[in-house]
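J.: No letters, just coordinates:
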């Protein structure tokens, strides 16, 4: 959720024990990065911890797509101390497995224990097997009880994380009645000065509690008209009894927009002048339905969801730079993973939250930034954890084999869009990464026939925010092009450096080496193992490029030996002319605007055309019901 979330140092309370879905939500919230997590046995205890100052923040469930509102959370917000505000939200897909101790996993299942909501969401499984049930305070507590007091025939319904955490084995997977169930969790901050209202992101939600002072006919309709008359969408209305006398209620409302938006602010001020008490619960990034667009018609939903959560696998130069750059964007939650613990420690010190590769499963975009020879293993490991068909991209400098590998391992579980940032350095590792590495550079994006246009739009919007220029190409065209402009220069650099070192008088050469030589051999400082593997994976294209270059070198050698300096000068002149074209390519720019409803089709047409003719997308913005594109197309 990015830099506009309130980041409060100290302790964060959550509905425990360790292994609950709320604990998983804590792990996915960037806002609690670096805080000590404290488990509580109930939602009410989390609120009590906030009110007494025992913790500075809290994470609690607020609603489930199947079972509805979590009333304990609503009561804490409505009747608890003022000043506890919602600073962020996270959506967690809910999947249930049945676990038993390994020593008893062969016994016939007769009874299951879990939280009431979990039991309710697995009614069909329980009913078909005629299982008995026991209620626990949380799904994790069920696992904890089973570990401490194992019983034959008794299982715990919980998440995979909880089962693994308590050393149990799964005897049934995915037993939930509804496969797309989601629970919404909210991050609560105690002090207003820490909480809360950063600048609007353009994709916000504001939560309010409205309590009519008098019970009059039509009073609720009158209150809601303050929103409808201004075109403000209400995504949730929930009533709760005031606990004073029968028939008295307060109303929870989630409104699209930020309290600092003129339209929504005006609506709230108008409510304050009526016979109603207004309790402001917070404005925060809306992760449930993409960004909010504003226009003459007021506030409405974007058709094309903005990417809000990104996982970066591999925190070296490229992956680390990507994570740093994304961390600087508003409204983006970034997590990282690297098998090197030292790289993760450095990333954590830079404010990037590190998670296991399983923690990438709920991200909307996953960037695979590992050495090319490790991509296949990462795709295979990642595929087991993908939850909502995210976009997956990579940064490898060969696209054909990577595209085949991604299709083989990710299949329909992800939208794979091959990527290659044309930026880098001879240095490596997170210590060399920097947030501005990609600014103004091309990002090659592979174009395939079966990719939905909306996936391209979502990825390109994010790349545009990073100030990158998208160059669409087919995998075949990319591999042929980079064999000339990237792979061949590395071959030349390594061989030139190696050949020079074998010459007599090497010490003198080292003393005299200056700009021209250093420019030519700079990239030979990169990993020879990685570049040998890259050339192996693009061997046919590199061999063709090298063969053509050797032919040109042979001509130059013949001209020198025969003293045909004019012919040698012509080669130099041709290179000089091409140098100017490479340094300052000419483009014809045009601004394009499409309605959102047709943009997915239009962008595919444009990308496919550019992939054949050349060109790049210099900017792409989505808002106000339209998609705006700046396309730089090659002249001629």
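T.: Looks like it arrived, so ask away. As the structure is a prediction and not an experimental result, all values here were calculated from the model.
J.: going forward, measure contacts and count neighbours with C-alpha atoms only.
T.: Fine.
J.: show me where the stretch 351-500 of the chain has strands.
T.: Assigned by DSSP state E, counting those that start in this stretch, the strands in the stretch 351-500 of the chain fall at 353-354, 365-368, 391-394, 415-416, 419-421, 442-446, 469-473.
J.: What is the burial count for residue 552?
T.: Counted with other Cα atoms under 10 Å, the neighbours of residue 552 add up to 13.
J.: typo on my end, residue 175
T.: For residue 175, the count of nearby residues is 18 (other Cα under 10 Å).
J.: and the comparison structure, right after this:
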């Protein structure tokens, strides 16, 4: 298939980012045009406008929690993305490395302070004064940074691969990036330390988004190993996830409890709850609820549909943000 006839998949770039890895995991490169974007909002805009068939965005890290930039875009306080729905997910093991220009090929001396985490520098990093990375990475590498680079200035950039790109331009050796080992190869950087994240099992979950009027998710998005399960006796498909946002009248005692009871009434397992400022007034919030289950088509019955009907009667307003197959094998 020629490039001009292939659907476009937008992702948080540049190439070499963890989002790029998630995109290649979810989409066959030969069937799609993989298009890097500068920001997460650029991905939302490309999908909302129809310029991209799908988008891939970071959503949550196992050790550092939700990506608030993504939550705020889903909250959509200004109504810019009314047609965005989640239709898939991808998990990528995150193994941050410290990348830069090593002063020599010699390995690090043994005079470093005792490390709290297993990671130790493998090159001299005493000259590093500036660090670059995506904001989410700082909280994932606290022990290493506090042990070896507490003095270094931290600079937020749009992605870990962008950080590597910037450091590659500084030949002085005073800059370093928290990025992937793939980025080291892409930008010809030295690996100054490997696997510096606090938790070895550190994993980031990425979501695949689409417009609500686009076709169903492509077959190239692999399903979970459990996805072959048959539908439940109540007609709902097992091993699916659903994301919902809602707001409540916070002046009404018990308002949130009433909303959550709608899910309990239908036996739905809530797997996460997040909040972000509503933009309506100070200390008023949008609630994000992720649950196990699938919203059925209009006119069809199901637990999620029933819970949404109940929720609509007790909340100020809600929005269904999509249902998709679970790809987490342990869940």
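T.: Arrived safely, thanks for sending. Because the structure is predicted, anything quoted here is derived from the model rather than measured.
J.: Pick the most buried one from the strands of the stretch 351-500 of structure 1.
T.: strand 469-473 (a mean of 27; mean count of other Cα atoms under 10 Å).
J.: Looks like residue 45 of structure 2 contacts residue 81 (just checking).
T.: Yes - between residue 45 of structure 2 and residue 81 a contact is recorded at 7.4 Å, counting by Cα atoms under 8 Å.
J.: of all the strands of the stretch 351-500 of structure 1, which lies closest to residue 383 of structure 1?
T.: Among the strands of the stretch 351-500 of structure 1, strand 391-394 comes nearest to residue 383 of structure 1, with 10.5 Å by Cα to Cα.
J.: Return the residue of structure 1 aligned against residue 36 of structure 2.
T.: With TM-score structural alignment as the criterion, residue 36 of structure 2 lines up with residue 39 in structure 1.
J.: which residues sit in contact with the residue mapped onto residue 67 of structure 2 from structure 1?
T.: Aligned counterpart of residue 67 of structure 2 in structure 1: residue 70 (TM-score structural alignment). By Cα atoms under 8 Å, 6 or more residues apart in numbering, the residues touching residue 70 of structure 1 are 61, 62, 63, 64.
J.: Residue 205 of structure 2 now?
T.: With Cα under 8 Å, 6+ apart, residue 205 of structure 2 has these contacts: 58, 59, 60, 61, 62, 89, 90, 91, 92.
J.: Can you pick out the most distant pair from these?
T.: Maximum distance among the contacts of residue 205 of structure 2 (Cα to Cα): 14.4 Å, for 62 and 89.
J.: So between these two, which is more surrounded?
T.: Using other Cα under 10 Å, the more surrounded residue of residue 62 of structure 2 and residue 89 is residue 89, with 28 against 15.
J.: Quick check: the aligned partner of residue 328 of structure 2 in structure 1 vs residue 131 of structure 1, distance?
T.: For residue 328 of structure 2, the aligned position in structure 1 is occupied by residue 288, per TM-score structural alignment. The gap separating residue 288 of structure 1 from residue 131 of structure 1 is 35 Å, by Cα to Cα, to the nearest Å.
J.: likewise residue 88 of structure 1?
T.: 38 Å.
J.: go on, residue 56 of structure 1?
T.: Noted for residue 56 of structure 1: a distance of 42 Å to residue 131 of structure 1, by Cα to Cα.
J.: quick one: buried residues of whichever helix or strand residue 288 of structure 2 is part of?
T.: Assigned by DSSP states H and E, residue 288 of structure 2 falls within strand 285-292. Neighbour-count burial for strand 285-292 of structure 2 flags 285, 286, 287, 288, 289, 290, 291, 292 (criterion: 16 or more other Cα atoms under 10 Å).
J.: The helix or strand following that strand aligns to what range in structure 1?
T.: Sequence order places helix 303-314 as the next helix or strand after strand 285-292 of structure 2, per DSSP H and E. Taking TM-score structural alignment as the measure, structure 1 aligns residues 263-274 with helix 303-314 of structure 2.
J.: before we move on, the earlier item: the match of residue 36 of structure 2 is in contact with residue 11, isn't it?
T.: No - between residue 39 of structure 1 and residue 11 there is no contact under Cα under 8 Å: 10.2 Å.
J.: residue ranges of the helices in the stretch 101-250 of structure 2, please?
T.: In the stretch 101-250 of structure 2, the helices defined using DSSP state H, counting those that start in this stretch lie at 135-140, 142-148, 160-168, 181-186.
J.: As CSV, the ones you listed with distance to residue 105 of structure 2 and mean neighbour count would be great.
T.: Output for the helices of the stretch 101-250 of structure 2, formatted as CSV (distance: least, Cα to Cα, whole Å; neighbours: other Cα atoms under 10 Å):
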stretch, distance to residue 105 of structure 2, mean neighbour count
helix 135-140, 27, 19
helix 142-148, 19, 18
helix 160-168, 17, 25
helix 181-186, 15, 19
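J.: For residue 18 of structure 2, find the nearest of those.
T.: helix 160-168 (7.6 Å).
J.: The closest one vs structure 1 - mean distance after superposition?
T.: Overlaying structure 1 shows helix 160-168 of structure 2 at a mean distance of 1.3 Å from the equivalent residues (mean Cα distance after the TM-score superposition for structure 1).
J.: give me every residue that touches the counterpart of residue 278 of structure 2 in structure 1.
T.: Counting by TM-score structural alignment, residue 278 of structure 2 lines up with residue 242 in structure 1. Contact partners of residue 242 of structure 1, counting by Cα under 8 Å, 6+ apart, are 248, 249, 250.
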